[in-house]
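Participant: Quick check, what structure comes out for this input:
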Amino acid sequence: MDDLKKLKLVKNIYIVMSLLFCVLGIFLMARPKSSVKMLCVLMGIMLILYGAIKISGYFTRDAFCLAFQFDLAFGILLMAVGVILIARKNFAVYLIFSVFGILILADALFKIQMSVDAKRFGLALWWQILLIALVTGVIGVLVFIRPFEAAAMMMVLVGFSILLEGILNLWVGILTIKIIKSRL
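Facilitator: As a prediction, this is how the structure comes out:
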């Protein structure tokens, strides 16, 4: 598969995964009494797939090289956390909020740096990525510190953070993954 087709495929899958994060976030907000073990399995699968997309994206050549610049190591980390969530869901139940909080905060920080780089590239909408990343990072911190004792409230907060993560990644995919056909 040539580089252009590979990049188009990765971009499309990245956008689909972002939409799936949005759907999962909405589901968790609508049904906050869902099983935490079920959440571990669903998020484990999503993290494994998302990590694979990030790793694949790292090896593509998009015009700006913004969307996937930090994704080799972060993709491996996401896949490892996904496997742990599935394989050790009984143990992961106790750590799930902290793990999600850290992952969401880390991704938001990478996206903040990306937005600054996007500004240097001259992308007019760089500030939108920055704004969404800042809000997502704050919500990631809240998930990590668990401000609510009630499991249902925490599931709503996790759902909201996953929804924001999906929106952030969708926006990054649309704005920063540029496919430029080479002219011969």
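Participant: can we go C-alpha only for contacts and neighbour counts from here?
Facilitator: OK.
Participant: Can you say which helix or strand has the residue most central in space within the chain in it?
Facilitator: Closest to where the C-alpha atoms of the chain average out (C-alpha atoms, centre = their mean) is residue 165, at 5.1 Å. Element membership for residue 165 (DSSP states H and E) is helix 151-176.
Participant: What's the first helix or strand after the helix or strand hosting residue 95?
Facilitator: Using DSSP H and E, residue 95 falls within helix 89-121. Once helix 89-121 ends, the next helix or strand along the chain (criterion: DSSP H and E) is helix 126-145.
Participant: contacts for that next one?
Facilitator: For helix 126-145, the surrounding residues in contact (C-alpha atoms under 8 Å, 6 or more residues apart in numbering) are 97-109, 111-112, 115-116, 118-119, 154, 157-158, 161, 164-165, 167-168, 171-172.
Participant: this one as well, want them side by side:
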Amino acid sequence: MSKSKNKKHGKAISTAIISALAYIVLGFVMIFYPDKVSIALCYTLGGALTVYGLFNLITYFTSKQASFGFEMIVGIAATAFGVFFLISPQSILGMIFAIIGILIIVDSTIDIKRSFQLKSFGVKYWWISFVVSALIIIFAITTIIFPGFFADIIMIILGIALVYEGISGLTLIATIGHYAKKISNESQMINITPDNEYDDD
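Facilitator: A predicted model of the protein is given here:
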């Protein structure tokens, strides 16, 4: 493997580890402080949209270059939504659940792919990760379609799912790395052995 590929592979692993740790931290916060997290997420999204909208408006009115008004339209829309979310944070809880649900679906899909990698390495219980990840995808889809069904416990359940995703991601990365290294070492030994036999003759 070339240095550039090694660098990209290492960067991808680092990103996956950071994401997994972030899932674990966020998951525990959601489990122990579900109400505060809900409101905090609403205010954070509202504040971010407001700042982004105002930035676009300022850019539009202060820019000396010709403009088609795209910045102004985006600025007005983002600012309006941001202020609305700040005034009525409860109105976007369903949207936040949908966003978190989509993130969980994406990450669980990656875990399913990794479980098949474990199968290719000959790991006996690879199917456990596959089944759990599939069940979490079903749960995430349910929370997106029926956000009110779980009522007050939805944030706690999502928190538990995030913690699992984080721990599962770290475990799968470590396991795949172990088996990949083992296979690589065995391949190098096979390649070296004929040369040694030739030298002995």
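Participant: in the helix holding residue 165 of the first structure, what counts as buried?
Facilitator: Neighbour counts over helix 151-176 of the first structure (16 or more other C-alpha atoms under 10 Å) mark 152-173, 175-176 as buried.
Participant: Contacts only, for residue 82 of the second structure.
Facilitator: Residue 82 of the second structure makes contacts with 45-50, 53, as judged by C-alpha under 8 Å, 6+ apart.
Participant: Just the buried ones out of these, please.
Facilitator: For these, a burial check counting by 16+ other C-alpha under 10 Å picks out 45-47, 49-50, 53.
Participant: Reformat those as a markdown table; add secondary structure and distance to residue 124 of the second structure.
Facilitator: Shown next, in a markdown table, are these (DSSP: H, G, I helix; E, B strand; the rest coil; distance: C-alpha to C-alpha, whole Å):
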| residue | secondary structure | distance to residue 124 of the second structure |
| --- | --- | --- |
| 45 | helix | 43 |
| 46 | helix | 47 |
| 47 | helix | 48 |
| 49 | helix | 48 |
| 50 | helix | 51 |
| 53 | helix | 52 |
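Participant: ok, back up a step: now the helix holding residue 95 of the first structure: how far from the chain's centre is it?
Facilitator: In terms of C-alpha atoms, centre = their mean, to the nearest Å, the centre of helix 89-121 of the first structure is found 7 Å from the chain centre.
Participant: One more: stretch 117-124 of the first structure?
Facilitator: Centroid separation for stretch 117-124 of the first structure versus its chain: 21 Å, with C-alpha atoms, centre = their mean.
Participant: do stretch 21-36 of the first structure as well
Facilitator: Distance, stretch centre to chain centre, for stretch 21-36 of the first structure: 16 Å (C-alpha atoms, centre = their mean).
Participant: what does that stretch contact?
Facilitator: In this structure, residues lying in contact with stretch 21-36 of the first structure by C-alpha under 8 Å, 6+ apart are 46, 93, 151-153, 155-167.
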